[in-house]
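K.L.:
pasting the sequence and the predicted model now:
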Amino acid sequence: MEFEKGPNEAGRKPINPLLKLALELGPLGVFFFANARGEWLAERFPALEQLGGPLFVATALFIVATLIALTVSLILTRRLPIMPLITGVVVLIFGGLTLWLQDETFIKMKPTIVNVLFGATLLIGLAFGKSLLGYVFDSVFRLSDEGWEKLTLRWGLFFFVLAALNEIVWRSVSTDMWVNFKVFGIMPITFVFTLFQLPLINRYTLPEKDAGS
């Protein structure tokens, strides 16, 4: 079994953008739904009560959904998808620890650990000549190799910024305020950061005739 080819490599087998989006965001949707309706799910599936509160029910279902999405992607492409594979390993390890420890402190530190891992993965990939961000977003837009390298570098550093912000917030405020920051703070920050990348994306977007090269 081989790893998937890079975004601009010949022979890369594309996945339908909508299907790819569903595979990548589907597990996250399962997590948010289960977290919001954890008690409702536990009432209908008594076995879930053994996991603990809604957050732990959501974590368990998140692990299952991530493994299913990874398996479907593998079946469709016959190759190991790099970023979903990394995500799956991270979710399996830290989701498993969350269920095992059921410790509020660990849950608060989880975004820090995950962001550091993603940041390190992107930067280490660059050091080995792999722009891993292109494996995630190549179905959304097409960039030159130089464009993917610069965008991957920026996102790698941005993940470390998110990790630092999470550490500052959870150590400084109440749990309720931290939850609000996690839900209503991280997404706007990420959205603004993404908007600032548009000039770079426009500058390095490949012409339509070269998009498959």
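P.N.:
Happy to help now that I have it.

K.L.:
drop to CA atoms for contacts and neighbour counts, all remaining ones
P.N.:
Fine.

K.L.:
what's the first helix or strand after the helix or strand hosting residue 100?
P.N.:
Following DSSP states H and E, one finds residue 100 within helix 82-101. Remark: after helix 82-101, the chain's next helix or strand is helix 104-127, criterion DSSP H and E.

K.L.:
between that following helix and helix 82-101, how big is the angle?
P.N.:
160 degrees (axes from the mean of the first three to the mean of the last three Cα atoms, to 10 degrees).

K.L.:
tell me which other helices or strands the helix or strand following helix 104-127 touches.
P.N.:
With elements assigned by DSSP H and E, the helix or strand that comes after helix 104-127 is helix 133-137. For helix 133-137, the packing partners by 3 or more Cα pairs under 8 Å, 6 or more residues apart in numbering; DSSP states H and E come out as helix 82-101, helix 145-170.

K.L.:
can you list those helices in CSV and add mean neighbour count and distance to residue 37?
P.N.:
Output for these, formatted as CSV (neighbours: other Cα atoms under 10 Å; distance: least, Cα to Cα, whole Å):
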stretch, mean neighbour count, distance to residue 37
helix 82-101, 17, 18
helix 145-170, 19, 24
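
K.L.:
which residues does stretch 112-121 contact?
P.N.:
Residues outside stretch 112-121 that contact it (Cα atoms under 8 Å, 6 or more residues apart in numbering) are 90, 155, 156, 157, 158, 159, 160, 162, 163, 164, 166, 167.

K.L.:
for those residues, which one is nearest residue 14?
P.N.:
Nearest to residue 14 out of the contacts of stretch 112-121 is residue 155 (Cα to Cα; 22.8 Å).

K.L.:
do you know how far the residue sitting nearest the centre point of the chain is from residue 194?
P.N.:
Against the mean C-alpha coordinate of the chain, by Cα atoms, centre = their mean, the closest residue is residue 87 at 6.1 Å. Distance, residue 87 to residue 194, by Cα to Cα, to the nearest Å: 20 Å.

K.L.:
ok, and here's another one to check against it:
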Amino acid sequence: MSEQTSDASTGEARKISPLVKNLLEFGPVVLFFIAYLKLKDQVFEIGGTSYEGFIIVTAGFVPLMVLSTLILWKLTGKLSRMQVMTLVVIVVFGGLSVWFNDERFFKMKPTMIYLLFGGLLGIGLLRGQSYLRVVMEEMMPLQDEGWMILTRRLCAFFFGLAVANEVIWRVMSTETWVYFKTFGLTAAMFLFFMTQAKLFQTYGIEEEGEAE
């Protein structure tokens, strides 16, 4: 099986293997986790400054994430707004952590991402619109009311994740936060959409091919 996306510049459809897509999206995160476990207790002297393993791993993660995103864009001809905004936050906060040799900036990154996403969805809701629909309509067609309900729920969920990240990185160890970032946030997102099955059944729109 392969996924099909449209090239924004040529209008041509490009196919990409789901395996390749997942490797590009989640590979850098997995490598960050593995590298952290190997280097977490080490200290590196670079230019007369001491850097803990976490900072070194962050310094490697940022360009790796940029590279994987560029490859994904090259293969599909398309990046979602969420992917672009996520990459910008990663570069900014990852760069600040490395520049100031302070891991707190990178730990705040998920908070900023979820506040950004939740805030954008909230602005749309205040205007009576579902910005989520613009991003995900092709993946799961829903009735208008279904999109508004899902958007409200996801908006609240994003704010909840932002609070959870702030609590965990501030009161728990760096290792605990790395586990939470790598597995906890991904699992939480998966479980959220799993719990929306009833909404998808109630407000889902059958495609013409399925209805025939």
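P.N.:
Arrived safely, thanks for sending. If you're wondering where the values come from, they're calculated on a predicted model, not measured in any experiment.

K.L.:
which one of the helices and strands packed on helix 133-137 of the first structure lies closest to residue 69 of the first structure?
P.N.:
Closest among those, once you apply Cα to Cα, is helix 82-101, at 8.4 Å.

K.L.:
could you say what helices and strands that closest one packs with?
P.N.:
helix 54-77, helix 104-127, helix 133-137.

K.L.:
the same query, at a cut-off of 10 Å, please.
P.N.:
Under the contact criterion of 3 or more Cα pairs under 10 Å, 6 or more residues apart in numbering; DSSP states H and E, helix 82-101 of the first structure touches helix 17-36, helix 54-77, helix 104-127, helix 133-137.

K.L.:
that one to helix 54-77, inter-axis angle?
P.N.:
Orientation check (the same axes, to 10 degrees): helix 82-101 of the first structure against helix 54-77 gives 150 degrees.

K.L.:
would you mind getting the average deviation of helix 82-101 of the first structure from the second structure?
P.N.:
The superposed helix 82-101 of the first structure is, by mean Cα distance after the TM-score superposition for the first structure, a mean 1.2 Å from where its aligned residues fall in the second structure.

K.L.:
so which of the helices and strands packed on helix 133-137 of the first structure gets nearest residue 199 of the first structure?
P.N.:
Closest approach to residue 199 of the first structure among these (Cα to Cα): helix 145-170, 10.9 Å.

K.L.:
quick one: contacts of the strand or helix carrying residue 40 of the first structure?
P.N.:
Assigned by DSSP H and E, residue 40 of the first structure belongs to helix 38-44. By Cα atoms under 10 Å, 6 or more residues apart in numbering, the list of residues contacting helix 38-44 of the first structure from outside reads 31-35, 45, 47-58.

K.L.:
buried ones among the residues you listed?
P.N.:
Taking 16 or more other Cα atoms under 10 Å as the criterion, what is buried in those is 31, 34, 35, 48, 49, 51, 54, 55, 56, 57, 58.

K.L.:
roughly how far apart are the residue mapped onto the first one from the second structure and residue 62 of the second structure?
P.N.:
Put plainly, it is residue 31 of the first structure. Counting by TM-score structural alignment, residue 31 of the first structure lines up with residue 32 in the second structure. Distance, residue 32 of the second structure to residue 62 of the second structure, by Cα to Cα: 10 Å.

K.L.:
same question, residue 13 of the second structure
P.N.:
According to Cα to Cα, residue 13 of the second structure and residue 62 of the second structure sit 29 Å apart.

K.L.:
more crowded one of the two?
P.N.:
For residue 13 of the second structure versus residue 62, neighbours defined as other Cα atoms under 10 Å are more numerous around residue 62 (20 against 14).

K.L.:
rewinding a little: could the buried ones among the contacts of helix 38-44 of the first structure go into a markdown table alongside distance to residue 145 of the first structure?
P.N.:
Below are these laid out as a markdown table (distance: Cα to Cα, whole Å):
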| residue | distance to residue 145 of the first structure |
| --- | --- |
| 31 | 34 |
| 34 | 39 |
| 35 | 39 |
| 48 | 46 |
| 49 | 49 |
| 51 | 45 |
| 54 | 43 |
| 55 | 40 |
| 56 | 41 |
| 57 | 41 |
| 58 | 38 |
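
K.L.:
and which of the residues you listed is nearest to residue 204 of the first structure?
P.N.:
The nearest member of these to residue 204 of the first structure, counting by Cα to Cα, is residue 31 at 34.7 Å.

K.L.:
got the contact list for that closest one?
P.N.:
Residues near residue 31 of the first structure by Cα under 10 Å, 6+ apart: 25, 37-38, 54-63, 65-66.

K.L.:
for those, which one is nearest residue 201 of the first structure?
P.N.:
Each of the contacts of residue 31 of the first structure was checked against residue 201 of the first structure using Cα to Cα; the closest is residue 25, at 22.1 Å.

K.L.:
these two touch, right, the closest one and residue 66?
P.N.:
Yes - if you go by Cα atoms under 10 Å, residue 25 of the first structure and residue 66 touch, sitting 9.4 Å apart.

K.L.:
more neighbours: which of these two?
P.N.:
A direct count of neighbours by other Cα under 10 Å for residue 25 of the first structure and residue 66 places residue 66 higher, at 26 against 14.

K.L.:
how about the contacts made by residue 189 of the second structure?
P.N.:
Applying Cα under 10 Å, 6+ apart, the residues contacting residue 189 of the second structure are 154, 157, 158, 161.

K.L.:
what do you get for residue 67 of the first structure?
P.N.:
Residue 67 of the first structure touches 27, 61, 73, 84, 85, 87, 88, 89, 91, 92, counting by Cα under 10 Å, 6+ apart.

K.L.:
hmm, 8 Å instead?
P.N.:
residue 88.
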